[in-house]
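Student: no sequence for this one, just the structure:
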C-alpha cells in the first residue's frame, strides 16, 4: 500500500511517502508562506524521486488540524483535489496526535505528553496523552495561566512541546513535574503517514464531500468553555 501524506498545520510544510508503513521519502520546509507555493511541487517530487508515479498512490492522508487556519485550508483542499483527480480515498489524522507519536517512545510510561500549537495571545491548541498514545484529555483551545494542568502535574510529569509550549514554560517552567524539551517538535507528514497507514488498514476513510479541517472554531466564536485540564 502506497500512501502519500501532507501536513500544513503550521508555518512548516511537509510531505511524505510510505509503502506498507515504511517511510520511502519526505520533504520538509520551515520557511513562512511555503505551503501554497511549494506544496504541489513537493508532493510530486517525493513520489517521483521515490520511483513511483502519482497514479500509483493508493490513498492520500492529511493532517486535519488544529493549527493555522490558512495552512489547514491549503492542506485539506490540496489533499481533496488529489483524491478527486486520482480517484483515491482520503485519510485524516489529528495534528496533535501526530505530534505525540513523534516523541512518545522517548519517555517513561508514567509520563504524560501535551503537544501544543500556538493559537493567539496566551491561547494554545493542546491535548493530553499517555506514553502509549492513549488520549487522556481531548483536543481543545486553552488559555494558559498558573492553574493550567494543575491536577495532571500533581499526578505525574507532563511533557509540554510544540510551538505553543513557550507560553506554558513562561508560566509553569518552575514546576518540577513540567518538562520542556530543548528541541522544538514540529508537526510532520512522516508521522501523519505512519498513523494514516493504520487508519487505512482499518478502513477509516473520510467522506470527501463533507470533510473539513478541524479548525476548533467553536472554541473561539463563543464564550470560553470550562477548562478540561
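Tutor: Perfect, I can see it now. This one's a predicted model, so the numbers in the text were calculated from it and none came from an experiment.
Student: alpha carbons only for contacts and neighbour counts from here, please
Tutor: Fine.
Student: pretty sure residue 102 is in a strand, no?
Tutor: No: counting by DSSP: H, G, I helix; E, B strand; the rest coil, residue 102 is not part of a strand but helix.
Student: can you count the residues close to the closest residue to residue 190 other than its chain neighbours?
Tutor: Spatially, and ignoring its direct neighbours in sequence, residue 190 is nearest to residue 16 (5.6 Å; CA to CA, 6 or more residues apart in numbering). By the measure other CA atoms under 10 Å, the count of residues near residue 16 is 27.
Student: before we go on, here's another structure to hold up against the first:
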C-alpha cells in the first residue's frame, strides 16, 4: 500500500475534497426511508455488513412501474434530508480547525447540487461548496476532471472505482466501510494511498504526528 508523502502534511489553506454518500452522509439509512415513502413500509435490516443499500435492507428488486415509483422518491426532498454519518461532522470540524478548506465532490446530477449543500449545512458540516459531477460510464472516475481543476491535497471516497484517473499527487484515501458486496477489493486497491474505516479515522490519522512515508 502506498503511503502519502509527509511533506504535504497540514499545509494551512489546502483543500481536502470529500465524497458525500458513505463518507459524510448515510445513504443507506436514507434509502430505507425512501422505500417507506414509496411503499408505506419501513424495511427490516437484512445484513448490517452489506455495502449496497438493496442488500442491507429486506427489500425486493424492482422493475416496471414500481421501479419508476421508487426512483421518483429520489427527488430534491430526498437529497436535502440524508442524515450524517456518526462522527463525520466532528471529523470535518477537526480538519477545518487545522486550516483545511473542505469541498464536497459528489457524483450527483447538477440539479441536486444546491439540495446537497443545504443538506450538509443543515447537518452541521463546515462545508461551503459542493461540486456535482454526475455519473460516468467511461471507466474513469466521473470526479477526475473536477479534482484536476480543484487540485486538493487529498480526496476521500468510499467507492474504489471513483479513484480511477485522479492525479497521483492528490492523496487518495479510501473509506473501507461495510465489506459484504463491497467494490473495494482487488488489485485496484493500489489506487488508494491510505485506507480507513471512516472519516473520523482518516482525520485523526491525517492530523497525527505519526503519519509518514513508508
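Tutor: In hand now; what should we look at? Treat the numbers as computed from the prediction; the structure is a model and nothing was measured.
Student: Structural similarity score between the chains, please.
Tutor: Overlay of the two chains. TM-score (TM-score structural alignment, normalised by the length of the second structure): 0.34; 114 aligned residues with a CA RMSD of 5.2 Å.
Student: before we move on, back to that, what comes up buried for the helix or strand where the residue nearest to residue 190 of the first structure lies?
Tutor: Residue 16 of the first structure is part of strand 13-19 when elements are defined by DSSP states H and E. By neighbour count with 16 or more other CA atoms under 10 Å, strand 13-19 of the first structure contains the buried residues 13, 14, 15, 16, 17, 18, 19.
Student: tell me which residues of stretch 86-97 of the first structure are tucked away?
Tutor: Those would be 86, 88, 89, 90, 91, 92, 93, 94, 95, 96, 97, for stretch 86-97 of the first structure by 16+ other CA under 10 Å.
Student: next SSE after the helix or strand harbouring residue 190 of the first structure?
Tutor: Assigned by DSSP H and E, residue 190 of the first structure belongs to helix 189-201. Sequence order places helix 217-221 as the next helix or strand after helix 189-201 of the first structure, per DSSP H and E.
Student: picking up where we left off before, could you tell me which residues make contact with the residue nearest to residue 190 of the first structure?
Tutor: Residues in contact with residue 16 of the first structure, defined by CA atoms under 8 Å, 6 or more residues apart in numbering, are 4-6, 23-27, 43, 46, 189-190, 193.
Student: for residue 62 of the first structure, same thing?
Tutor: 5, 6, 7, 75, 76, 79, 90, 91, 92, 93, 189, 192.
Student: mind checking which helix or strand it is in?
Tutor: strand 59-65.
Student: For the helix or strand following that strand, which helices and strands make contact with it?
Tutor: Under the assignment DSSP H and E, the closest C-terminal helix or strand after strand 59-65 of the first structure is helix 69-86. Judged by 3 or more CA pairs under 8 Å, 6 or more residues apart in numbering; DSSP states H and E, helix 69-86 of the first structure is in contact with strand 2-7, helix 35-48, strand 59-65, strand 90-94.
Student: repeat that with 6 Å
Tutor: With contacts defined as 3 or more CA pairs under 6 Å, 6 or more residues apart in numbering; DSSP states H and E, there are no secondary structure elements packing on helix 69-86 of the first structure.
Student: quick one on the thing from earlier: report the buried residues of the strand holding residue 62 of the first structure.
Tutor: Going by 16+ other CA under 10 Å, strand 59-65 of the first structure has these buried residues: 59, 60, 61, 62, 63, 64, 65.
Student: if we can go back for a sec, quick one: which of the contacts of residue 16 of the first structure is most hemmed in?
Tutor: residue 193 (34 neighbours).
Student: so what's that one closest to, chain neighbours aside?
Tutor: residue 5 (5.3 Å).
Student: which residues touch the one you found?
Tutor: By CA atoms under 6 Å, 6 or more residues apart in numbering, residue 5 of the first structure lies in contact with 15, 16, 60, 61, 62, 189, 193.
Student: Tell me which helix or strand comes right after the longest helix along the second structure.
Tutor: Looking across the second structure with DSSP state H, the single longest helix is helix 27-39. With elements assigned by DSSP H and E, the helix or strand that comes after helix 27-39 of the second structure is helix 53-56.
Student: Show me what counts as buried in that following helix.
Tutor: 53, 54, 55, 56.
Student: Spit out the contact partners of the second one.
Tutor: Neighbour list for residue 54 of the second structure: empty [criterion: CA under 6 Å, 6+ apart].
Student: Quick check: the gap between it and residue 65 of the second structure.
Tutor: 18 Å (CA to CA, to the nearest Å).
Student: cool, and the first one?
Tutor: Taking CA to CA as the measure, residue 53 of the second structure falls 20 Å from residue 65 of the second structure.
Student: Also the third one?
Tutor: Using CA to CA, we find residue 55 of the second structure at a distance of 21 Å from residue 65 of the second structure.
Student: Look up how far residue 17 of the first structure lies from residue 42 of the first structure.
Tutor: 11 Å.
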